Structure formats: C-alpha cells, structure tokens
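S.K.: A structural model of the following input is requested.
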Amino acid sequence: MRTIILLLLLLGVGNLPQLSACEACGCSIMFWEMGLTPRFQSHQLSIGWNHQRFTSYSSLEAKALGQIGSEEYFQQMDLQLQLRLHDRWRLSVALPYAFLQREIAGETWNLNGWSDPSVLLQYVVLDQENKKRTEWRHRLSAGVGAKLPWGQQAKLPEEDNTQVNFRLGTGSLDGMAYLQYVLRRGDWGLSADVLASRNGENEEDYRYGHRWSGHLTVFNVIASGKLGIMPSLGLYRETAAEDVQRGYYRSHTGGQYTFGQLGLQVFFPAFSTTLRYQHPLEQKWAEGLTEAGGRMTVQFTYFFGGKPLGS
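M.R.: A predicted model of the protein is given here:
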C-alpha cells in the first residue's frame, strides 16, 4: 500500500511547465546523485534534506571588483523509494520538493514547489556478497532511467526590464545511465559510481547541457550488536556541457566542479540516518560567474523486506 500511494503521488504532480533559460545562476546546477547504496538487498523508503548555496556575478569585471549579483540558497526535500524487484533487479524512484531563495540588491525572492521526479532501473551484473569476509568481494550494477518534466515553475516580477526566473524543473524529458562498482574486504570498502544525463529540449527549444557526475568513496563498517556505523571519505565530481537554445550555444552556461566529501551513516535493524557534507575543492561554472559553497545532506531511511544485512 505504501508503494501504491507513492506512485499515485508521483503521477499526480503538476502539469508540464513552461520554462525559460537561466544563464549565470546556480539553479541549473541541481542534479540527482546516488552515492553509496547500503543494504542493497532490502527495499528502502527514504526522506532526505539537501542544502546548497551559490554566489552569482553579473560579469567577470563585477566579480573582480567583488560586486555580487545574487546569493542563492537551494534546499530540497527528497522522497525516494528503492524496490528490490528480484535478486538482480532494483527500481529507484525520487520525488523532490524544492525551496528556492534568491537575494538580489537587498530584495529576496522565494519559490517553493515540486521539482522533476526521476526513475532508475538497475541490474546487478556481478554480486559476490556471499563470499567470506576475508576475501575480496565485488559488486557491479548498471542502470538506465529518465527524469520527467513535471516540476512546477513560476516567474518573478520584472525589475528594470530584466526578468529573473527560478527553475524547479528543466521542462524536458532527460535520459539517464548509471554504473556503480563496490569493492569490499573485511570492514573496508571502496565505491565508485557514474551517473550520466542526456537532456532533451523543453517547450521553448532550450536544452540544458548534457551532464555526468561521479563519486569515489572509501568507507569503513563498524558493527556492535544491532548498531552499525559507516564513516566515509571521498570525492564528488560533476561536469555539464553548454546549454543550447534554438541551435545556438548559450554563453555563461555549463562547467565543472569537484567536491571533497565526508559522510557518516548510522544503522539500526530497520532504519538508518545519514549525514554528508561536501566542500568545493575546484570549480568553474558559468565561465566562473557562479560559485558554489558547501553542501549538507541529512537522510533518514526505512528498510523493509529483503535481507537484513549487506551493503
């Protein structure tokens, strides 16, 4: 029944939005990331909270003078469902709700609403979870999916003939491909994953640049009775091509950045809590006109069905 209710909510979210382009602002940077997937053989229902901050500049000259164009704060609540369909098949559904805030010249604009949901189907190519802990254990999974254009959108009032827009969705149907590899021995492990997005055009003939992101994470599992603790340390990398509108590349779009990442997950028999902080190490987004700050994620997960242990 829980699954049916969630899928009905997903199908009932909003109408297809009408979006216009966004150049040097942080809103186009938001991207779904998978990261570590603990207890892979169990169904999971999660709710998470993500906080991001960006600083945007109107030009490189203004940036050199320290003249900030806008401060942007993006907070997003994610409802995620992961279903173990079979020993080798797994379905993931993400339904985000965003809280956006933008401060320009002493004025603050806010926009809240549903963002674009995503669906991802994974297949486990290799799984050696049942091998002895003293041996090397490998797991390789691959997946395909889509991001659906159901995010709501609203325009803010015009100021000085310049219209500022927030983006709760891209307005396009985007394809996704995912690959994850996990290596374990004893209490230590290494996880590497890549998520690529091939974006379509929205109703205004605008296409956000194709993207890919990836994690490289080292983790350790500390078990004591029914309690498990998993600290992790790693890197997160994301790149995006330039946006295209009516066949022309848009300036001040696309780019790349690298974050250092610290994580901590605490496990109980039926649920877990995850804390993650990402700090920017290197970045060049929108030709340097957008700078990302630190990011924080908090997530609570309920496990049901499947095997009680594993990662």
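S.K.: going forward, measure contacts and count neighbours with C-alpha atoms only.
M.R.: Fine.
S.K.: check for me that residue 120 belongs to a strand.
M.R.: Yes: counting by DSSP: H, G, I helix; E, B strand; the rest coil, residue 120 is located in a strand.
S.K.: my read: it touches residue 93, true?
M.R.: Yes: using CA atoms under 8 Å, residue 120 is in contact with residue 93, at 6.5 Å.
S.K.: got the residue ranges for the strands in the stretch 51-200 of the chain?
M.R.: Secondary structure of the stretch 51-200 of the chain by DSSP state E, counting those that start in this stretch: the strands cover 70-84, 89-104, 107-114, 118-127, 137-147, 155-159, 162-165, 174-185, 188-198.
S.K.: in a markdown table: those strands, plus distance to residue 249.
M.R.: Below are the strands of the stretch 51-200 of the chain laid out as a markdown table (distance: least, CA to CA, whole Å):
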| stretch | distance to residue 249 |
| --- | --- |
| strand 70-84 | 24 |
| strand 89-104 | 26 |
| strand 107-114 | 28 |
| strand 118-127 | 26 |
| strand 137-147 | 22 |
| strand 155-159 | 23 |
| strand 162-165 | 19 |
| strand 174-185 | 18 |
| strand 188-198 | 16 |
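S.K.: for comparison, sequence B:
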Amino acid sequence: MKKSLLILIFLGLLSQSNQSFACDSCNFFEYSLLENKSYIGLFYRFRDFRDYKTISPSTTTAIQSFPAQLSTQLQPWIGNEIMHEPEGNNLYVQKTKQDFETYQTIEARGNITLNYKWNLTFLLPYEFNKVYYEKYLDLPNPVSDTTLYVQGWGDLTTAVEYIHLVYNPKSRHTFRPGLAFTLPTGQAQIQSNNENRELFDPIIQPGKGAFSFIPRLNYQWFLENKGINAGMSYQWSTEGKQSYQFGNSFNAYLLYFHQFELGGSLLLAPNLGVYHESAQRDIYNGEKQDLTGGQVDFAQLGLDLNLSQTTFSLVYQRPIHQNLNGNQILNQHRISIGLIRSFKL
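M.R.: Now for the predicted structure:
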C-alpha cells in the first residue's frame, strides 16, 4: 500500500476550570501519509456538559458562609444546595438538571513536513461558548435564569515534531517527539453587553491570555492494513488575564485502527480506543479553586475516509469514568469533524 492513513484525534477547548478540560491544544495528532505529509485543514468540534454529581437539596446550606447582607436575596434558596461559581465572581448558583454548557470550535490547521523528518504545525481556533444556569443570583440582581454567551478568537498554537521511522520486513514504527506552544493571541477580556460591561469569567473566555508549554510524544505501529496509535502530552500554563492560571494537565490516548481499500485510491479507516485527560486545580489570585480539575476517561469511535489527497474525519467520544474535584458539571459528548487536503512542497 503506497499510502498509510492514520487516525486523527481532535480534542478539548481551552483548559477550562469547571468543565475540567485538560488541554485543548495538547492532543492534536496529524495524519501521516507516506508520500504527502504536508496539509491544510478545517475542523469543527462540539462538546457539551450537563448534570452534576449531586443536585438534591442539602440539609446544611452553604448560605451560612455568605455575607450577612445577602441573607434577604438568598432566602428563596435556603435549604437548597448553593454553590459559589465561578469562584471569585459575584455569581451564586443553585445547580439544577436544566443547567448546561456547550463549546463549539471552528479551527484552521496547517502542517508542513520538511525533509520527511520535521513537522511544523499551527492551529487557529474560533470559539462559540455558551453557559446556562436555571437559578442564579448575580449580585445585586434578583434570582433568575441566565445564559452567558461568548464568541471570539482562541489562542494560536504552534508545534514542532521530529519524525523517527523504524522499518522491518513486516511492520513500521513511527516515533514523533515534539513541543507545542500556546501563545496569548486570543480574546481573553471580552465584556458582557449589560450596562455594567463586566468581564466574562476566564473559564468561558475564548483565549487564556497566557503562554503554555507542551512536551508530547506520539507513536504508531503499522502492520499491513492495521495498527495502533498511542500518545501523551503534558501542559504547563503561565498566569493569564484576570490573575487566573489554568491548572497543569496530562493527556494520553490509545487507539486501534484498521484500513480497508475500497478500490482505487479510496481508503476507509475506522478506529476504536480510549482517551484520558487529567488536570490540576486552577489558581485565582494565588489561591487554588476547589471546583476545578480532575480526571476523565473517554471511549472513542472514529472513522476516516481518504480519497487521493483529501481526507474526511469523524470522531465521537463518550465519558466512561469521571472523577472531578467538587460538584462540577459533567462531561456528556464530544464530536469532531475534519476535512484535510494534503500536498507536496
């Protein structure tokens, strides 16, 4: 087979806090065609979050820890579970089944391969973030429901990888150690449209306003028309806008794929595997935030269709285990759709 189609994994958006995202730009893994490794691509990603660990009314209410002047405004919630989220804001939330969060991304991606030994990659996302709370108190406003909606440019990510190939008569091993850097180029200080023109919380801003340093390693074993992809990465982030620092994160994945030649240059490659992400607690004004960080494991199903130099990719992920810090909203679904056009330099 002259061309080998690999699996594309495209995960996460911002290293958010209460969504427990580990890292959006850590785990992007490119196609690696034997003859044409350079490409341009356009991708769409969707992630949603619903439900909490606990929603039932609490016998001991958190209202006792609130300032005395809030007692009148919080009376309708006495006896219910009240959470202060996001931390550091004047937003108090009674978590309900109706709450949800959705994050959508349209991303341009480019990759240039030099001398079949080095990969240079960039990712530029545009974000559409929505958060809905059925019951909230935005001081000094009364209790009501609200939808927070933010859209804008995310942070630019650049990466460099070294490609090391090991051949034997029956199989091929590809090792790809590399470094990625997220630059503070995105919109991280978008304001609300209300009369106060307050800044949206850092956890839903399209950009972080911080630098991130991401060492990573990708590996593939390929035998005839099947193989295994594996990889891991770790992200260190600096303090960003609004004195907010997203927690360091670790990502890892393992996938099995099988290629089917449907005639001519048409290849079909389904894949199946698992993906893990974990993140430490975020830091706001020097203090760790309790409702941030944790671990999530996903099952993944994917399908790649390659025709000549054009590749279509579809990935679906569903959480199989979640261990989040505090009563965070839970992961539900992740979907990624990509279209790639490879070329020779």
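S.K.: got the strands of the stretch 51-200 of structure 1 as JSON lines, with distance to residue 49 of structure 1 and mean neighbour count columns?
M.R.: Output for the strands of the stretch 51-200 of structure 1, formatted as JSON lines (distance: least, CA to CA, whole Å; neighbours: other CA atoms under 10 Å):
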{"stretch": "strand 70-84", "distance to residue 49 of structure 1": "5", "mean neighbour count": "21"}
{"stretch": "strand 89-104", "distance to residue 49 of structure 1": "10", "mean neighbour count": "19"}
{"stretch": "strand 107-114", "distance to residue 49 of structure 1": "14", "mean neighbour count": "16"}
{"stretch": "strand 118-127", "distance to residue 49 of structure 1": "17", "mean neighbour count": "18"}
{"stretch": "strand 137-147", "distance to residue 49 of structure 1": "19", "mean neighbour count": "19"}
{"stretch": "strand 155-159", "distance to residue 49 of structure 1": "25", "mean neighbour count": "11"}
{"stretch": "strand 162-165", "distance to residue 49 of structure 1": "23", "mean neighbour count": "14"}
{"stretch": "strand 174-185", "distance to residue 49 of structure 1": "22", "mean neighbour count": "19"}
{"stretch": "strand 188-198", "distance to residue 49 of structure 1": "20", "mean neighbour count": "20"}
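S.K.: out of the ones you listed, which is closest to residue 58 of structure 1?
M.R.: strand 70-84 (8.5 Å; CA to CA).
S.K.: the inter-axis angle of that closest one versus strand 89-104?
M.R.: 170 degrees (axes from the mean of the first three to the mean of the last three CA atoms, to 10 degrees).
S.K.: max-length helix in structure 1?
M.R.: Using DSSP state H, we find that the single longest helix of structure 1 is helix 2-11.
S.K.: contacts for that helix next, please.
M.R.: Helix 2-11 of structure 1 is contacted by residues 81, 95, 117 when judged by CA atoms under 8 Å, 6 or more residues apart in numbering.
S.K.: which parts of that helix are buried?
M.R.: For helix 2-11 of structure 1, burial by neighbour count (16 or more other CA atoms under 10 Å) applies to residue 10.
S.K.: what is the end-to-end distance of stretch 262-282 of structure 1?
M.R.: One end of stretch 262-282 of structure 1 to the other measures 16 Å (CA to CA, to the nearest Å).
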